[in-house]
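give me coordinates for this.
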Amino acid sequence: MFEKVNPSHPDKVADRIAGAIVDLAYEIKDDPKVAVEVLIGHGSCYLIIESDINFNYFTKEIRAIIDRITDIYCSVEIICVQQDVHLAENQDGLTRCGDNGIFKGVPITDEEWRLNIIAHDLYKKIPHDGKYILDNDKLIICQSHTNSNELKKLYPNAIINPLGDWTGGLDVDTGATNRKLGSDMGQSVTGGGLHGKDLSKADVSVNIYAWLKAQETGKVVELSCAIGDTKIDGKPYFEIVDIAKNYINKIGGFEKFAEWGLIR
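Below you'll find the predicted structure:
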């Protein structure tokens, strides 16, 4: 049983905005420290950014990111604060784990992969808010901006828009960062969130590492860490960060990562 949402779902819009701001942080400086929370919907967008970068100087760039990703005009409120001094000192001079955490990487199932393909196929045809569930042979498609009867021709055995045709998007719903981790990770588990954070954060790097190792080995990978750790799974933490960095670079950055998550 698996649920997948597409990049125009309001929660994914929030993830994408947060990811784009992390991309911006890496453009501004090497090895930035940043954590972004986004709440968006009904014409408003609220951001809280904790960072060693003063994003008060980059509000124009942030506004441009929001305008580019969203399909409605939003009033924007941005709160920028410096990273906590104790957390900053923990990271000074050495690549250490930036947080406590638990992580479980699980190989993708055939069911998850099947629904992922359906979600991508639908999004190419209809690039609007949509969410999908596959439970054995039971397929549920909730796709906005479409004619349910036409969609029924493509998926004759699916349950399509049970309440009827709908518009979806940020005029109908709100989105928040890291609220669709099941869509992003499948059966994998994390104690934190994947999006809106730099690579020093275990929520990003260790999750990516555990997930990649699970796909490579075909086995469940379970890891935990404490803030300040310099080694996880027998590897220096900087190696895990490098593995995650290569993955993020390969798919095109943090915003691209936020579109579909790990199951992409």
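
contacts and neighbour counts: CA atoms only from here.
Noted.

and the strands in the protein?
Here the chain has its strands, by DSSP state E, at 2-5, 34-41, 44-51, 75-82, 101-105, 130-135, 138-143, 159-160, 175-176, 189-190, 221-225, 231-232, 235-236.

how about residues contacting the fourth one?
The reference is to strand 75-82. With contacts defined as C-alpha atoms under 8 Å, 6 or more residues apart in numbering, strand 75-82 is touched by 43-56, 59, 63.

and the angle for that strand with strand 44-51?
Relative orientation of strand 75-82 versus strand 44-51 (axes from the mean of the first three to the mean of the last three C-alpha atoms, to 10 degrees): 10 degrees.

quick one on the thing from earlier: ok, which of the strands of the chain comes nearest residue 197?
For residue 197, the closest of those is strand 34-41, at 4.5 Å, according to C-alpha to C-alpha.

list the contacts of the closest one.
By C-alpha under 8 Å, 6+ apart, the residues outside strand 34-41 that reach it are 10, 14-15, 17-18, 21-22, 25, 45-53, 74, 83, 170-177, 196-198.

now stretch 12-25
With C-alpha under 8 Å, 6+ apart as the test, stretch 12-25 has contacts from 5-7, 32, 34-40, 53, 62, 65-66, 69-70, 175-178, 180, 195-198, 253-259.

that older thread, and the two most separated of the contacts of strand 75-82?
Farthest pair in these, by C-alpha to C-alpha: 43 and 52, 29.2 Å.

so between the two, which is more surrounded?
residue 52 (19 against 13; other C-alpha atoms under 10 Å).

what's the distance between that one and residue 258?
Distance, residue 52 to residue 258, using C-alpha to C-alpha, to the nearest Å: 22 Å.

now swap in residue 171 and tell me
For residue 171, the distance to residue 258 (C-alpha to C-alpha) stands at 21 Å.

higher neighbour count, these two?
Neighbours per residue, other C-alpha under 10 Å: of residue 171 and residue 258, the larger number sits with residue 258, 27 against 15.

residues near residue 6, how many?
24.

without its sequence neighbours, what residue ends up closest to it?
Among residues not flanking residue 6 along the chain, residue 130 sits closest, at 5.7 Å (C-alpha to C-alpha, 6 or more residues apart in numbering).

that neighbour and residue 11 touch, don't they?
No: checked against C-alpha atoms under 8 Å, the pair residue 130 and residue 11 is beyond contact range at 11.1 Å.

which of the two has more neighbours?
Set residue 130 next to residue 11 and count neighbours by other C-alpha under 10 Å: residue 11 wins out with 28 against 24.

tell me which residues touch that one, please.
By C-alpha under 8 Å, 6+ apart, residue 11 lies in contact with 174, 175, 176, 177, 178, 179, 180.

the nearest residue to the third one once chain neighbours are set aside - how many residues pack around it?
With sequence-adjacent residues excluded and distances taken as C-alpha to C-alpha, 6+ apart, residue 176 is closest to residue 39, at 4.6 Å. Summarising burial for residue 39: neighbours were counted as other C-alpha under 10 Å, giving 20.

to compare against the first, here's the next sequence to fold:
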Amino acid sequence: MARQSYLFSSESVSEGHPDKVCDRISDAVVDLFLGEMPEARVACETLATTNRVVIAGETRGPDSITPEKIEEVARNAIRDIGYEQDGFHWKTADVAVHLHAQSAHIAQGVDASGNKDEGAGDQGIMFGYACNDTPVLMPAAIYYSHQILKRLAEVRHDGTEPKLGPDAKSQVTLKFENGKPVACSSIVLSTQHLDEDLTSEDVRGIVEPYIREVMPTEWLTDDTIWYINPTGKFVIGGPDGDCGLTGRKIIVDTYGGAAPHGGGAFSGKDPTKVDRSAAYAARYLAKNVVAADMADRCTIQLAYAIGVSQPLSIYVDTHGTTKNGLTDEAIERSIAKSMDLSPRGIRETLQLNRPIYARSAAYGHFGREPEADGGFSWERTDLVEALRGNA
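Sure thing, here's the model as predicted:
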């Protein structure tokens, strides 16, 4: 039986974290291609360091997308995040673009031809997860870690807190009793600040009210331990302080360690890449299973082979929380009947061939609100009736 009383921690990083700067640029490039050609192929990686950005990878898309356009997209992303510092500035950073054509040998396995349906863009395993810890059916520790940083970014962008910088990390440790979060054991926050004279106590005075805004009031008690900028000053931040790379924050992007991860990053990949699209589908399915009150927790694994359209396996684990006489096997059968899990089927169901990805690069790909233009479509709960009917 799973433990019922324990401490569990998850971390998040802000949009100005060096790795997230790279994720944002890579996803902005994906959006650029999909905006001009919905069937474009993109595998874009970004590296960022002191006043230098390197963009590399493989693409297949219209000739109208030039290196100059890609450079402009990168600069706009850096400006939107808020970097105008001597060591990293959207206007003065050197941006090098090294994108080239997609391998024909990969394309032949992925593209539809003759009687062959489009295949997966690679082999791999992808996981989805949902639980009823929070209203958005996400694990609580990662959800509140994101919310803290998202709120601090809002007050930085709107000018309420001009002393805060773009780079930040949070970590929330929660106490669980009877399998449910009941209190916050500790909060860790390290945030860049633009005033060199600020002490850790000064920074705590700035950020604590916003942290209290987003955390459940009853979870913050006299026993909660606060670590705010515990190393002291944090003025040099972003890629000037630490080199960034696309795809290094995959646990931040997903479930904060509360569920397995297949290992593939999301950012910089068009939705033919099942690393991205099938992970979104698995979250969509797991969330709908929990929303349908079929289980309190649900982990789903999907497995694919390059060039093969249908998943090799569908695995469900509800961690002993199934309801109404259901079994994990019954939920597996229902999933197979309720959604076409081929790469094409996933993209069409979730309408993924749209420029909706740059917004997902920070504060988690999951637990967000579905948006009118199709952003975060995998967070919808419109499969509930189908899953119940097919169980």
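
same list (the strands of structure 1) but as TSV, adding distance to residue 206 of structure 1.
Output for the strands of structure 1, formatted as TSV (distance: least, C-alpha to C-alpha, whole Å):
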stretch	distance to residue 206 of structure 1
strand 2-5	22
strand 34-41	16
strand 44-51	20
strand 75-82	24
strand 101-105	7
strand 130-135	27
strand 138-143	32
strand 159-160	37
strand 175-176	22
strand 189-190	9
strand 221-225	8
strand 231-232	8
strand 235-236	11
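
hang on, the earlier thing: and the contacts of strand 34-41 of structure 1, which are buried?
Listed as buried from the contacts of strand 34-41 of structure 1 are 10, 14-15, 17-18, 21-22, 25, 45-53, 74, 83, 170, 174-177, 196-198; burial here means 16 or more other C-alpha atoms under 10 Å.

now do the same for residue 238 of structure 2: its match in structure 1.
Aligned counterpart of residue 238 of structure 2 in structure 1: residue 169 (TM-score structural alignment).

residue 72 of structure 2 corresponds to which position in structure 1?
Counting by TM-score structural alignment, residue 72 of structure 2 lines up with residue 64 in structure 1.

typed the wrong thing, it's residue 280 of structure 2
Matched by TM-score structural alignment, residue 280 of structure 2 corresponds to residue 208 in structure 1.

again with residue 266 of structure 2
Aligned partner of residue 266 of structure 2 by TM-score structural alignment: residue 194.

cool, residue 309 of structure 2 as well?
By TM-score structural alignment, residue 309 of structure 2 lines up with residue 230.

if we can go back for a sec, how close does the match of residue 280 of structure 2 get to residue 199 of structure 1?
Computed with C-alpha to C-alpha, the distance linking residue 208 of structure 1 and residue 199 of structure 1 is 10 Å.

helices of structure 1, residue ranges please.
When secondary structure is read from DSSP state H, structure 1 shows helices at 10-28, 59-69, 85-91, 110-125, 148-154, 181-185, 202-217, 237-251, 254-260.

mean shift of the fourth one relative to structure 2?
On the superposed models, the aligned residues of structure 2 are on average 1.9 Å from helix 110-125 of structure 1, with distances taken as mean C-alpha distance after the TM-score superposition for structure 1.

wait, isn't residue 304 of structure 2 in contact with residue 310?
Yes: using C-alpha under 8 Å, residue 304 of structure 2 makes contact with residue 310 at a distance of 7.2 Å.

ok, the two, which is more surrounded?
residue 304 (25 against 20).

residues touching that one, list them.
Residue 304 of structure 2 touches 120, 122, 123, 124, 125, 274, 310, 311, 312, 313, counting by C-alpha under 8 Å, 6+ apart.

now for these: which two are most distant?
For those, the farthest-apart pair by C-alpha to C-alpha is 122 and 313; their separation is 14.9 Å.

those two: which is more packed in?
The neighbour comparison of residue 122 of structure 2 against residue 313 (other C-alpha under 10 Å) goes to residue 122, with 18 against 12.

does that one touch residue 273 like I think?
Yes: shown here, residue 122 of structure 2 and residue 273 form a contact pair, counting by C-alpha under 8 Å, at 6.7 Å.

rewinding a little: surely the match of residue 238 of structure 2 and residue 128 touch.
Yes: contact criterion C-alpha under 8 Å: residue 169 of structure 1 and residue 128 qualify, at 7.4 Å.

which one's more surrounded, the two?
Remark: of residue 169 of structure 1 and residue 128, residue 169 carries more neighbours, 24 against 20, as counted by other C-alpha under 10 Å.

show me the contacts for that one.
Shown in contact with residue 169 of structure 1 (C-alpha under 8 Å, 6+ apart): 8, 9, 10, 128, 129.

gap between the fourth one and residue 107 of structure 1?
Going from residue 128 of structure 1 to residue 107 of structure 1 by C-alpha to C-alpha gives 29 Å.

same question, the third one
Here residue 10 of structure 1 is placed at a distance of 27 Å from residue 107 of structure 1 (C-alpha to C-alpha).

check contacts around the equivalent of residue 85 of structure 1 over in structure 2.
Correspondence of residue 85 of structure 1 to structure 2, assessed by TM-score structural alignment: residue 104. Applying C-alpha under 8 Å, 6+ apart to residue 104 of structure 2 gives no contacts.

ok, now how distant is residue 266 of structure 2 from residue 253 of structure 2?
Remark: distance between residue 266 of structure 2 and residue 253 of structure 2 (C-alpha to C-alpha) = 8 Å.

and for residue 24 of structure 2?
Distance of residue 24 of structure 2 to residue 253 of structure 2, computed by C-alpha to C-alpha: 12 Å.

joint contacts of these two?
Common neighbours of residue 24 of structure 2 and residue 253 (C-alpha under 8 Å, 6+ apart) are 361, 362.

give me the more crowded residue out of these two.
Using other C-alpha under 10 Å, the more surrounded residue of residue 24 of structure 2 and residue 253 is residue 24, with 28 against 24.

tell me the counterpart of that one in structure 1.
With TM-score structural alignment as the criterion, residue 24 of structure 2 pairs with residue 16.

gap between its match and residue 228 of structure 1?
From residue 16 of structure 1 across to residue 228 of structure 1, the span is 28 Å (C-alpha to C-alpha).

cool, and residue 149 of structure 1?
Per C-alpha to C-alpha, residue 149 of structure 1 is found 55 Å from residue 228 of structure 1.
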